[in-house]
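# build me a model from this:
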Amino acid sequence: MPLKTTRFDVLDHLKTPADRFAYIEAAFEDGDPALITHALGDVARSIGMTAVAKEAGVTREALYKALSEKGDPRLSTLLGVTRALGLQLSARPVHPVEAP
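Below you'll find the predicted structure:
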C-alpha cells in the first residue's frame, strides 16, 4: 500500500508572532542570504504582503521582487521589512570578544 502524504505549507506553521520570530531567527542563525530572504518572504506572506509592503514603505510589487527566489533586497528594504514584521536587527560577535 502506498504511503499517503500531504503537501507541506510553511504558512500553516507561521500563525503566531512567536512562530514567525523563531522561523526568521533560525534563518539568520544559518546565515545563508537566500534562506533569510526566503524566510522573510514566507513570514511576510503569512501576515499579508500588502500590509507588510505598506508598513515597510515599498510597493507590494517591489516587496515580492525583493523577497523572491532571485531577490536581493537592499539594506533599506531589509530594515523596513524587519520593522514591519515587528523585528529589530542587531549585531553580536561570532566569537567572544575579550575586554582590554
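# can we go C-alpha only for contacts and neighbour counts from here?
Will do.
# quick one, what contacts the residue most central in space within the chain?
For the chain, residue 40 is the residue whose C-alpha lies nearest the centre (C-alpha atoms, centre = their mean; 1.6 Å). Contacts for residue 40 were tallied using C-alpha atoms under 8 Å, 6 or more residues apart in numbering; they are 24, 67, 81-82.
# how far is the helix or strand hosting it from where the chain is centred?
Residue 40 is part of helix 33-47 when elements are defined by DSSP states H and E. Relative to its chain's centre, helix 33-47 lies at 3 Å (C-alpha atoms, centre = their mean, to the nearest Å).
# now for residue 18, how many residues are close by?
9 (other C-alpha atoms under 10 Å).
# one more to line up against the first:
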Amino acid sequence: MKLAKFDAAEYLDNEEVIAAYLNAALEDENPDVFLIAIGDVAKARGMTQLAKDTGLARESLYKALAPGAKPRYDTVFKLIRALGVELHTSPAHK
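Predicted coordinates:
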C-alpha cells in the first residue's frame, strides 16, 4: 500500500478554516510551525497571486517562509493581510 503525503493546503479553502489553522499553529512555541502554516495557506491561495497581493517577489516569499527563517514583522503582516485573515491577542489564562 502506498500512502500519499498529507498536504494541508488541499483543505485550506475558506477564511474560517485558514484562521483556525493559523491559530492552532500559533499555539506551538516553535516559530517554524507558524511559518510553515503560513506557507501552507500561501500554497493554497497560490504563491504567484500572493506575491502580487503583497508586492513581494515569489523568491522572497519562499525564503521568508522557509523553516528557520526570521522574516521581518512587516513581511509577516503583509502576508497575513493578503491571506485575508487578521491576528488578534487576548489575555493569557493562568
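# report the TM-score for the pair.
For this chain pair, the superposition-based TM-score is 0.85 by TM-score structural alignment, normalised by the length of structure 2; 94 aligned residues with a C-alpha RMSD of 1.7 Å.
# need the contacts of residue 40 of structure 1 in JSON lines (columns: secondary structure, distance to residue 56 of structure 1 and neighbour count).
As requested, those are exported to JSON lines (DSSP: H, G, I helix; E, B strand; the rest coil; distance: C-alpha to C-alpha, whole Å; neighbours: other C-alpha atoms under 10 Å):
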{"residue": "24", "secondary structure": "helix", "distance to residue 56 of structure 1": "17", "neighbour count": "22"}
{"residue": "67", "secondary structure": "coil", "distance to residue 56 of structure 1": "13", "neighbour count": "23"}
{"residue": "81", "secondary structure": "helix", "distance to residue 56 of structure 1": "5", "neighbour count": "26"}
{"residue": "82", "secondary structure": "helix", "distance to residue 56 of structure 1": "8", "neighbour count": "19"}
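# ok, of these, which one's closest to residue 5 of structure 1?
residue 24 (26.4 Å; C-alpha to C-alpha).
# what about whichever residue in structure 2 pairs up with the closest one, distance to residue 68 of structure 2?
Using TM-score structural alignment as the criterion, residue 24 of structure 1 maps onto residue 22 of structure 2. Distance of residue 22 of structure 2 to residue 68 of structure 2, given as C-alpha to C-alpha, to the nearest Å: 18 Å.
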